[in-house]
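Undergrad: Sequence plus predicted model, see below.
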Amino acid sequence: MGRLLFFAIIAVLVFWLITRFIRKEESQDKESRSIEGEDMVCCAYCTLHLPRSESIVIQDKYFCSKEHHRLYSQ
């Protein structure tokens, strides 16, 4: 009876350690997968939202294309 109890406790401890290790790896994967965001801006002509890096900035206004800047200026 004592041996059975001993092996049961060992099995529970091994199971607990394995699940703890797996959870730790999953949380590290989630942290490394996080994507850093970028500021979004709005086109002054059509109000389309686009990343700042893809926009055209003219006179402190953001545009999604040169055509929209031209139409906005008229």
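TA: In hand now; what should we look at? All values reported here derive from a predicted model rather than from experimental measurement.

Undergrad: Every contact and neighbour count from this point should use C-alpha atoms.
TA: Fine.

Undergrad: What is the subsequent helix or strand relative to the lengthiest helix in the chain?
TA: In the chain, ranked by residue count with DSSP state H as the criterion, the top helix is helix 2-33. Sequence-wise, the next helix or strand downstream of helix 2-33 (DSSP states H and E) is strand 40-42.

Undergrad: For that following strand, name the packing helices and strands.
TA: strand 49-51, strand 61-63 (3 or more C-alpha pairs under 8 Å, 6 or more residues apart in numbering; DSSP states H and E).

Undergrad: Mind listing what's buried along the last one?
TA: Just to be clear, that refers to strand 61-63. For strand 61-63, a neighbour-count test (16 or more other C-alpha atoms under 10 Å) marks Tyr62, Phe63 as buried.

Undergrad: Against that first model, consider the following:
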Amino acid sequence: MRLLILLVGLFLLYLFIKNYYRSLKAPPAPGQAPLAQAEDMVRCVVCGVNTPRSEAIFSGGEFFCCDEHRQARRK
């Protein structure tokens, strides 16, 4: 009886480990979004706030965090 319980326990452990390694090799599910890529940050020349490059305003060779700061720098 002990031998049977030991064999069943080892078999379950084998299945668990096999399933774990299979999940490590599997590609991500289609519903999961890929991890976002890091983006360069730029500093506003007026206030010094760091803003993502895609959201910053580039004018006259300088970066600004908002249009108000861009207009203030032009005056």
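TA: Structure received. Quick caveat: nothing in here was measured; it's all calculated off a predicted structure.

Undergrad: thinking again about what came up before, out of the helices and strands packed on strand 40-42 of structure 1, which gets nearest to Glu36 of structure 1?
TA: Evaluated with C-alpha to C-alpha, these place strand 49-51 nearest to Glu36 of structure 1, the distance being 12.6 Å.

Undergrad: Dump the helices and strands packed on strand 40-42 of structure 1 to JSON lines, plus distance to Gly2 of structure 1.
TA: Formatted as JSON lines, those follow (distance: least, C-alpha to C-alpha, whole Å):
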{"stretch": "strand 49-51", "distance to Gly2 of structure 1": "66"}
{"stretch": "strand 61-63", "distance to Gly2 of structure 1": "76"}
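
Undergrad: For Glu38 of structure 1, which of these is the nearest?
TA: Closest among these, using C-alpha to C-alpha: strand 49-51, at 6.4 Å.

Undergrad: Identify the residues contacting that closest one?
TA: For strand 49-51 of structure 1, the external contacting residues (C-alpha atoms under 8 Å, 6 or more residues apart in numbering) are Glu38, Asp39, Met40, Val41, Cys42, Cys43, Cys64.

Undergrad: Between the residues you listed, identify the one with the most neighbours.
TA: When neighbours are counted by other C-alpha atoms under 10 Å, Cys64 leads these with 23 neighbours.

Undergrad: isn't it right next to Val41, touching?
TA: No. Using C-alpha atoms under 8 Å, Cys64 of structure 1 makes no contact with Val41, being 9.3 Å away.

Undergrad: So for those two, which residues contact both of them?
TA: Residues touching both Cys64 of structure 1 and Val41 (C-alpha under 8 Å, 6+ apart): Leu50, Ser55.
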